[in-house]
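Q: Coordinates for the following, if possible.
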Amino acid sequence: MNIVPMSPWLALPAAILLIAGGLLALIGSLGLLRLNSFYARIHAPTMGNTLGAGCVLIASMLTSSAAAGRPVIHELLITVFLLITSPVTTMLLMRAAVFRSETGRDRQGEEAS
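A: A predicted model of the protein is given here:
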């Protein structure tokens, strides 16, 4: 297997995208820890997941395409999967929280009769 050196014009945007993806994931994690209510907490990791993963996937597409010498778009399938599943998961979690708060099951030690 031959290792092909990557052009700095390609390595720089890939590095910037990887750093941005890592920072977005870190900000989402900090938001999960610092925000008070469940409804406020649900947004930070969702945005960090979607935008951070998008940056990492674009960087992966750039570097894979440069290494293969042709366009590599396998990461688009991962992106589509993330864009479909992340909002659906968030909506299901929010509905479960609303249901729990309506039935009174969100209090510790209490069960709705």
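
Q: Please make it C-alpha for all contacts and neighbour counts, starting now.
A: OK.

Q: Next one: the most centrally placed residue in the chain relative to residue 78, how far apart?
A: Nearest to the centroid of the C-alpha atoms of the chain, with distances taken as CA atoms, centre = their mean, sits residue 49, at 1.4 Å. Separation of residue 49 from residue 78 (CA to CA, to the nearest Å): 13 Å.

Q: One more, please, to line up against the first structure:
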Amino acid sequence: MIWLAYGFFILGLFFLTFGVIGLIRFPDLYTRIHPAGKGGTAGGLSIFIGLMIYSGLSALTLRLALISLFILITSPVASHVIARGALESGIKPWQQKDKKQ
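A: Alright, predicted model coming up:
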């Protein structure tokens, strides 16, 4: 079971790493929100699942499950609120300019 937990830790680091790469590579707030939200949610949940497997069946597992549920619910909502606030503040979405070929 310990190897399964390590697998979830590595999977979580994979999601978080690609979320950070997306933050660096994408051009504006609206496109950066997607990898940040998905990477944070999927990475955090994977790490918490790994911690639940690692800790075994205990009271800590229940706490980790509740924290995971909280992250699963609030992270997408927070991403949506940030994007909505940016749009209402007048921040324009990035548009690719036509390139002559």
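
Q: What's the TM-score once they're superposed?
A: Scored against TM-score structural alignment, normalised by the length of the second structure, the superposed chains reach a TM-score of 0.81; 92 aligned residues with a CA RMSD of 2.0 Å.

Q: that older thread, quick one: the residue nearest to the centre of the first structure and residue 23 touch, right?
A: No - counting by CA atoms under 8 Å, residue 49 of the first structure does not reach residue 23; the two are 10.9 Å apart.

Q: which residues are in contact with both of those two?
A: Common neighbours of residue 49 of the first structure and residue 23 (criterion: CA atoms under 8 Å, 6 or more residues apart in numbering): none identified.

Q: And for residue 42 of the second structure, the neighbour number?
A: 22 (other CA atoms under 10 Å).

Q: same thing with residue 78 of the first structure?
A: 14.

Q: Residue in the second structure paired with it?
A: Here residue 78 of the first structure is matched to residue 67 in the second structure, going by TM-score structural alignment.

Q: now do residue 63 of the first structure
A: Matched to the second structure by TM-score structural alignment, residue 63 of the first structure sits across from residue 54.

Q: For the host helix or strand of that match, name the packing helices and strands.
A: Secondary structure assignment for residue 54 of the second structure, by DSSP states H and E: helix 29-55. For helix 29-55 of the second structure, the elements it packs on are helix 2-25, helix 59-88, judged by 3 or more CA pairs under 8 Å, 6 or more residues apart in numbering; DSSP states H and E.

Q: I'd like these as TSV, with distance to residue 46 of the second structure appended.
A: Putting these into TSV (distance: least, CA to CA, whole Å) gives the following:
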stretch	distance to residue 46 of the second structure
helix 2-25	5
helix 59-88	9
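
Q: Quick check: which of those is buried the most?
A: Of all these, helix 2-25 carries the top mean neighbour count, a mean of 17, counting by mean count of other CA atoms under 10 Å.

Q: ok, now which ones touch the residue nearest to the centre of the first structure?
A: 24, 25, 28.

Q: from those residues, which single one is nearest residue 36 of the first structure?
A: residue 28 (14.0 Å; CA to CA).
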